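K.L.:
Curious how this folds, go ahead:
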Amino acid sequence: MSITLDDVSCLLHLPNRGVFWSPQDVTEEVVVELAVDYLGVSQGEAQSHVRSCRGSYYKLEWLYDLFVQHRVASSWAYATRAYLLMLVGSTIFADKTFTLVKARYLLLFTDLDRCSRYSWGAAALVTLYRYLGDASMFSCK
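P.N.:
Predicted coordinates:
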């Protein structure tokens, strides 16, 4: 028995038609630039946050704080990106920690008008299969 694309569509109500785009891994320097350009934080804040994550990640709690901060300041594009990254990081791209999201997924939200054209169901299925493969390894905790 295995999960299918139809299961993902029925259970998660995600579109399974559209552009399939898998963002490439990014370096920590690029992660800082992405946070400055698309999340509206200062260079120093972005660098200290990336250092605290020990890799190319953003903390979900930090994204929530950014969302609230930008919503109050009426910076809607930054608030929307922080919210969407937090949403996909805690649902379809969630990892075992449930506290971090890979920073490369911010590349999906650089153009907010293009977000609805992605095949989110296929991306969710790929993520589920990847984690299923990881979980089936003997050494996985």
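
K.L.:
CA only for contacts and neighbour counts going forward, please
P.N.:
Will do.

K.L.:
This protein: helices as residue ranges?
P.N.:
Listed in chain order, the helices of the chain (DSSP state H) span residues 5-12, 28-39, 43-53, 60-72, 76-90, 120-135.

K.L.:
Compute the distance between residue 57 and residue 71, please.
P.N.:
The spacing between residue 57 and residue 71, counted by CA to CA, to the nearest Å, is 22 Å.

K.L.:
Looking at these two, which has the bigger crowd around it?
P.N.:
Shown here are residue 57 and residue 71; by other CA atoms under 10 Å, residue 57 has more neighbours (21 against 16).

K.L.:
With residue 10 as the reference, measure out to that one.
P.N.:
Residue 57 sits 30 Å away from residue 10, taking CA to CA as the criterion.

K.L.:
sorry, back to before: among the helices of the chain, which comes closest to residue 19?
P.N.:
Evaluated over the helices of the chain, closeness to residue 19 peaks at helix 120-135, with 8.8 Å, by CA to CA.

K.L.:
I'd like the structure of this one too, to check against the first:
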Amino acid sequence: MSDLGGLLHASYENLDRGLLCAFVERWHAETNNFHLPVGEMTITLDDVSNLLHLPIVGQFYTQQTLDADSTNDLLVEVFRVDCGVAFEETTHCQRAHVRLSWLRDVYEDACSRRQWVVAARAYLLHLVGCTIFADKSATSGWIYEHFSSIGIRRLQAQYFEDQPRCRMYEPGKVTSIVVARLQLDTLTLGSIRFSPYDEHREEHPFE
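P.N.:
Prediction:
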């Protein structure tokens, strides 16, 4: 019902850290894109749609502005945590937020207590947070799709086109950050795939 099912196929294991770090060095937060020798590139909504099979059309949720007290009350109600625990977390974050690590702790504690409703809520919210803030799986897939000459990757033997495209790849031997930097420095327009999802359109049409 949440349309987050595609994330179940996304892997956060076995990341090519050298490759990711080389790209992170070229990321500019002010412009939200990568500064490369051939120009600037960014991850588009089409990339998100194909790599993760997440919806990109329509309103995902309605955000409400909450103060600290309302946030603490909500955490107590939804996750059944102690008031002091909720207050400590929002105080640590200095606003109406919680950390992904805190959600993982809530999830693990709920599982150990067999509080499945709480565990499901924590897990779902963690998936959303990972997608928005820390989706290295999608970033790796984006690199593999658009830059075939950079990094080392293997194709998944059990990949099917009805799965998210990030599931298609698994990192091979970890790329040295020095090598990844050199590959980026010598990047040419001819080595970039600007339309990598053509064969995926039958399963996942362009929006």
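
K.L.:
Name the helix or strand for residue 35 of structure 2, please.
P.N.:
strand 33-36 (DSSP states H and E).

K.L.:
what residues does that strand touch?
P.N.:
Applying CA atoms under 8 Å, 6 or more residues apart in numbering, the contact partners of strand 33-36 of structure 2 are 23, 24, 26, 27, 28, 40, 41, 42, 43, 184, 185, 187.

K.L.:
Could you rerun that using 7 Å?
P.N.:
Strand 33-36 of structure 2 has contacts (CA atoms under 7 Å, 6 or more residues apart in numbering) with 26, 27, 28, 40, 41, 42.

K.L.:
Give the aligned range of that strand in structure 1.
P.N.:
Counting by TM-score structural alignment, strand 33-36 of structure 2 pairs with no residue of structure 1.

K.L.:
how about residue 10 of structure 1, what's its partner in structure 2?
P.N.:
In structure 2, residue 10 of structure 1 lines up with residue 50, judged by TM-score structural alignment.

K.L.:
what's the distance between its match and residue 44 of structure 2?
P.N.:
Distance from residue 50 of structure 2 to residue 44 of structure 2, counting by CA to CA: 10 Å.

K.L.:
Tell me which residue of structure 2 lines up with residue 42 of structure 1.
P.N.:
In structure 2, residue 42 of structure 1 lands on residue 82 (TM-score structural alignment).

K.L.:
Contacts only, for the nearest residue to that match once chain neighbours are set aside.
P.N.:
Leaving aside its sequence neighbours, residue 82 of structure 2 sits nearest to residue 76 (CA to CA, 6 or more residues apart in numbering; 6.3 Å). The contact partners of residue 76 of structure 2, by CA under 7 Å, 6+ apart, come to 82, 83, 86.
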